[in-house]
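Chemist: Got a sequence here, can you model it:
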Amino acid sequence: MRPTLTHLALHVPDLDACIAFYGEFCGMRVIHQREGKGSRIVWMAEPGKEHAFIFVIMPGGQQRNLASDDYSHFGFAVDSRERVDAIADKAREAGCLVWPPRDEPYPVGYYCGVRDPAGNYLEFSYGQPLGPGAEAMPIP
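Modeler: Model prediction:
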């Protein structure tokens, strides 16, 4: 069997703030939590993807201070340009918008960038050959 990417584990400075953020902006929900290694460990997933890919978040991390032109990010696909705009508006209101919506040539598409409470960047995109419905799209 080949290796399969199943999760991303992050130490974060404020666990509860990150749980709320990923629920609000990404629609993820807590699917498991436990006390382990002296702290609370939380698993979050998108509904329907609980057995495919999760975030494991734990307290104790350092705040990340990425530059606005640092494109390290977690990528989330959405179903329309309007959804990208709505997320950008919500992030602007919350003070966590990093990259306003913009168009880039295929395969990048239309996207915006948002900062989570730990300082990680998230990209919300439409029009990439990734995510639901992209099976029919060619990857250059």
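Chemist: When you work out contacts or count neighbours from here on, use the C-alpha atoms and nothing else.
Modeler: Will do.
Chemist: List the contacts of P100.
Modeler: A88, Y111, C112, G113 (CA atoms under 8 Å, 6 or more residues apart in numbering).
Chemist: biggest separation within these, which pair?
Modeler: Largest separation among the contacts of P100 by CA to CA: A88 and Y111, giving 9.0 Å.
Chemist: want to put them side by side, so please do this one too:
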Amino acid sequence: MPSIAQTPDSPLTPRITKFTNCRLPLNGRLIEQDLWVDSASGKILQDQRAFYEFQLSPDQTVDLGGRILAPGFLDVQINGAKGFDFSVPQATKEEYDAGFRKACLALVRMGVTSFLPSVTSQEAAVYKK
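Modeler: This next block holds a predicted model:
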């Protein structure tokens, strides 16, 4: 676990973040447990090992007030959401943008943090719109 130790060229401000008072998904259940993250590597740490074996302590503590802490989903191929189809042109750019925003908000509510919108095959005239 040497990757979590401070090195001379690593940043000195917060490196280990402890999320406390949170619920974590595990085996289909939510458990109350703290979560330690190495912000330089993005890796989740074994908090007991980091503390007792490497004598590390958190540089920053974030109290989540009982909220759920879970990874975000990446959707790498999505045609649309919430009744909006990325492939279907709207009458105006503003209408398209409003539908796109509605889809984005719906995806966030479902735990999607990033997505790659894909378009279905269309006739050439549609692409010009």
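Chemist: How close are the two chains, by TM-score?
Modeler: TM-score of the superposed chains, computed with TM-score structural alignment, normalised by the length of the second structure, equals 0.22; 50 aligned residues with a CA RMSD of 4.5 Å.
Chemist: Now do the helices in the first structure.
Modeler: If you assign secondary structure with DSSP state H, the helices in the first structure sit at 15-26, 81-94.
Chemist: W43 of the first structure: which of the ones you listed is closest?
Modeler: Proximity to W43 of the first structure, assessed across these by CA to CA, is greatest for helix 15-26 (9.5 Å).
Chemist: Packing partners of the closest one?
Modeler: With contacts defined as 3 or more CA pairs under 8 Å, 6 or more residues apart in numbering; DSSP states H and E, the packing partners of helix 15-26 of the first structure are strand 29-36, strand 54-59.
Chemist: On the three-state scheme, the closest residue to D75 of the second structure other than its chain neighbours is what?
Modeler: Nearest non-adjacent residue to D75 of the second structure, counting by CA to CA, 6 or more residues apart in numbering: F115, 4.6 Å away. With DSSP: H, G, I helix; E, B strand; the rest coil as the basis, F115 of the second structure sits in strand.
Chemist: F115 of the second structure: neighbour count?
Modeler: 14 (other CA atoms under 10 Å).
Chemist: Could you double-check that it lies in contact with I78?
Modeler: Yes. Assessed by CA atoms under 8 Å, F115 of the second structure is found in contact with I78 at 7.3 Å.
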